[in-house]
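1. When you get a sec, could you give me coordinates for this:
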Amino acid sequence: MKEIRKKLELQWKIWKERWKREKEFNKRIVTSVGLILLLLAVAIINNPYLMGLLFAIINGFGSWESNRLMYGEGLGFRLAVAGGVIAIFLPPVAVATFVLLVGAGLVAYFRKPIGELGILFYPFVPLMAGLDLYKGSGIGVIGWLVALGILADVGAYVFGKLFGRQFISRPFSPTSPNKSWEGVIGGVGVATIVGGLISLPFFPIYLALLFSFFGAVFGVLGDLFESYLKRLAGVKDSGKILPGHGGVLDRIDSHLFLLMYGWGLMILGLI
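-> Presented below is the predicted three-dimensional model:
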């Protein structure tokens, strides 16, 4: 009788765990579809004020999460949100400079640790660079960068599942021990090839592949940076606002670095 009871309890635990995983997966799918539809709508409408509003909203939630990971809610959060709203109406570079200078002064006034300035940079500055890139190079370049991040992420997941730790036993980075070299290399490869094809309207084939490769690498670095912040904070996700995904930063970590990368290409006159 005791053995039967133990077997039933074990089977119940297995079913319960499987149900939880399926429920989480379903949430992830629904959220992903919603985000894709939102991005498609913004891309089709292609209105600078709508894009500015989207970036401001992302900056608000992202800054809240970043502030919680780094320091706990406070001065930095309010400054970052205010900067994101202002960004809708003023040139991004000017806004970034203004907010950083004012923020630095307020941090000094309240005698906050110098590390508090970090919240003014992440994700605020990459998003402002992205908005400037949108105004200078158009929605197509933004779409290419977003695609690079998604392709590298999906490619890393698939290759990691299929070949992870089979050729290189050590993890890709101590910051993210679950990532394998095989997964990262596969993800960068997929992003380079497919991203190169996507960017052919902007570059000749050799530059399309080269820029897509370096973009994919930047995306990996962005993912690692957010993982580093979460490890320091001792949390699994940056937030809970996106069911099945975690926080906003969990979705845009690689894209923040990619926006800076694309902005750099624009400044150098390569886009």
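
2. only C-alpha atoms for contact and neighbour calcs from this point on.
-> Fine.

3. After the single longest strand found in the chain, which helix or strand is next? Please name it.
-> Determined from DSSP state E, the single longest strand within the chain is strand 176-180. Where DSSP states H and E defines the elements, the next helix or strand beyond strand 176-180 is helix 181-198.

4. Report the angle between that next one and strand 176-180.
-> 70 degrees (axes from the mean of the first three to the mean of the last three CA atoms, to 10 degrees).

5. Residue 102: neighbour count?
-> Using other CA atoms under 10 Å, residue 102 has 12 other residues around it.

6. what about it, distance to residue 71?
-> 19 Å (CA to CA, to the nearest Å).

7. Kindly report the same for residue 118.
-> For residue 118 relative to residue 71 (CA to CA), the value is 10 Å.

8. Residue 53 now?
-> 26 Å.

9. Please, where are all the strands along the protein?
-> Under DSSP E, the chain gives strands at 171-173, 176-180.

10. Let me know which of the ones you listed is tucked in deepest.
-> strand 176-180 (a mean of 17; mean count of other CA atoms under 10 Å).

11. Here is a second sequence; please produce its structure as well for comparison:
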Amino acid sequence: MFNLVKENSQRFITGTILLAVVLAVGLIDNYFLTWLFFGVIFMFAFYETLKLLKMDSHNNLFFWALMIWIVAYFYPNPDDLFFVIAIIFASFLAYHKDYDLRNFLPFLYPTSSFLFLLALYHDFGMDSLIWLLIVVASTDIGAFFIGKLIGKTQFSKTSPNKTLEGAVGGVALATFLGSFYALILVDLPYAIIISLLVSIASIFGDLFESYLKRRVNVKDSGNILPGHGGILDRVDGYLFAAPAMVILLRGLL
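-> Sure, this is the predicted structure:
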């Protein structure tokens, strides 16, 4: 175990710094600051997604991404904006029949997920974001350590280094820790169900980003975070987990 931590020291140092920043934002618990924090991460993630989709030349899309995020600050239901985007894009596509359909992809991923993240905070408060953080981080940490220690069975061909044992261990840890924290928000049965399903969603969020990277044969989405790679490499699980948590909280409570 000690050797495992030592070999990944840079990863843990970066992770500790990121956690400190996140905790600071959480303790302050201010809507503008949280929106700004998510917005900075979103723009980096948007840029990395364009690279993974081989759309580096489509810099004009940054303007629309920024406009959407500014509107999201004032709009009462940020996640609804995705459907507005879809309608506008479909209308534009219908009018200009030769319009490049790929232009919509960065607004499907990761834009819609960040809108759900903001909606989670807007509708359910900072405690829900902390719950999400615990679930996704526990899934990632549990899968990493358990996979390294006892993992033997490949989980998916998309990401050969991930193991089934690691995935199950990560989900189990996240369900336990997430359910324990969630008792301040929901009853135990809901805490278990939501933590379990959100954890599973985060695994496939991670897997989807691995799929995008394999399409262009790159190891990381970027290099801004030492030991972790790019922003997408760090938030990929949240991009599936956040919509799942919003939908489950709205549907079950």
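
12. Pull up the aligned stretch in structure 2 for the longest strand of structure 1.
-> Aligning strand 176-180 of structure 1 against structure 2 (TM-score structural alignment) gives residues 159-163.

13. Kindly report the same for stretch 31-46 of structure 1.
-> Counting by TM-score structural alignment, stretch 31-46 of structure 1 corresponds to 14-29 in structure 2.

14. Any idea how many residues pack against the nearest residue to residue 69 of structure 2 once chain neighbours are set aside?
-> Once flanking residues are discounted, residue 69 of structure 2 sits nearest to residue 39: 6.8 Å by CA to CA, 6 or more residues apart in numbering. Residues near residue 39 of structure 2, counting by other CA under 10 Å, number 20.

15. Might you report the residue contacts of the counterpart of residue 74 of structure 2 in structure 1?
-> Correspondence of residue 74 of structure 2 to structure 1, assessed by TM-score structural alignment: residue 89. Residues near residue 89 of structure 1 by CA atoms under 8 Å, 6 or more residues apart in numbering: residue 49.

16. Trace residue 135 of structure 1 over to structure 2, please.
-> Per TM-score structural alignment, residue 135 of structure 1 is aligned with residue 122.

17. Tally up the residues packed near that match, please.
-> With other CA under 10 Å as criterion, residue 122 of structure 2 counts 18.

18. what are the ranges of the helices in structure 1?
-> 2-45, 48-70, 75-86, 92-109, 118-121, 124-137, 139-163, 181-198, 205-233, 248-267 (DSSP state H).

19. Over which residues of structure 2 does the fifth one lie when aligned?
-> When you say that, I think you mean helix 118-121 of structure 1. Taking TM-score structural alignment, helix 118-121 of structure 1 hits residues 105-108 over in structure 2.

20. Contacts for that stretch, please.
-> Residues contacting stretch 105-108 of structure 2 (CA under 8 Å, 6+ apart): 46, 49, 50, 65, 82, 85.

21. Ok, stretch 19-30 of structure 1 next?
-> 243, 244, 245.

22. Aligned counterpart of the second one in structure 2, please.
-> For residue 244 of structure 1, the equivalent position in structure 2 is taken to be residue 227, counting by TM-score structural alignment.

23. distance of its match from residue 26 of structure 2?
-> From residue 227 of structure 2 to residue 26 of structure 2 the distance is 24 Å (CA to CA).

24. got it, and residue 86 of structure 2?
-> For residue 86 of structure 2, the distance to residue 26 of structure 2 - CA to CA - is 31 Å.

25. same question, residue 235 of structure 2
-> 17 Å.

26. circling back to that earlier point, turn the strands of structure 1 into JSON lines, including distance to residue 36 of structure 1.
-> As requested, the strands of structure 1 are arranged in JSON lines below (distance: least, CA to CA, whole Å):
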{"stretch": "strand 171-173", "distance to residue 36 of structure 1": "29"}
{"stretch": "strand 176-180", "distance to residue 36 of structure 1": "25"}
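
27. of those strands, which approaches residue 151 of structure 1 most closely?
-> Closest to residue 151 of structure 1 of the strands of structure 1 is strand 176-180 (CA to CA; 15.8 Å).

28. List of residues touching that closest one?
-> 160, 164, 165, 168, 170, 171, 172, 173, 224, 227, 228.

29. Kindly recompute the last result at 10 Å.
-> Contact with strand 176-180 of structure 1 is made by 156-157, 159-161, 163-173, 186, 223-228, 231, as judged by CA atoms under 10 Å, 6 or more residues apart in numbering.

30. for stretch 89-102 of structure 2, same thing?
-> By CA under 10 Å, 6+ apart, stretch 89-102 of structure 2 touches 53, 54, 55, 83, 84, 85, 86, 87, 88, 103, 104, 107.

31. was I right about the third one contacting residue 62?
-> What it means is residue 55 of structure 2. No - counting by CA atoms under 10 Å, residue 55 of structure 2 does not reach residue 62; the two are 11.5 Å apart.

32. Now the common contact residues for those two.
-> Counting by CA under 10 Å, 6+ apart, the residues touching both residue 55 of structure 2 and residue 62 are 47, 106.

33. Which residue range of structure 1 does stretch 183-203 of structure 2 align onto?
-> Going by TM-score structural alignment: stretch 183-203 of structure 2 matches residues 200-220.

34. ok now that stretch, how far from the chain's centre?
-> 18 Å (CA atoms, centre = their mean, to the nearest Å).

35. one step back: out of the contacts of stretch 105-108 of structure 2, grab the one that's most surrounded.
-> Going by other CA under 10 Å, residue 49 tops the contacts of stretch 105-108 of structure 2 with 26 neighbours.

36. which position in structure 1 aligns with that residue?
-> Looking across to structure 1 (by TM-score structural alignment), residue 49 of structure 2 lines up with residue 66.

37. who are the neighbours in contact with its match?
-> Taking CA under 10 Å, 6+ apart, one finds 59-60, 72-73, 76-77, 118-123, 226, 229-230, 238-239, 247-249 in contact with residue 66 of structure 1.

38. What count of nearby residues applies to the aligned residue in structure 1 for residue 40 of structure 2?
-> Under the alignment (TM-score structural alignment), residue 40 of structure 2 maps onto residue 57 of structure 1. If you count neighbours by other CA under 10 Å, residue 57 of structure 1 ends up with 15.

39. got the contact list for residue 57 of structure 1?
-> 51, 63, 81, 84, 85.

40. show me the contacts for the spatially closest residue to residue 74 of structure 1 that is not a sequence neighbour.
-> Using CA to CA, 6+ apart and skipping the chain neighbours, the partner closest in space to residue 74 of structure 1 is residue 67 (7.8 Å). Residues in contact with residue 67 of structure 1 (CA under 10 Å, 6+ apart) are 61, 73-78, 80, 116, 118-120, 122-123, 238.
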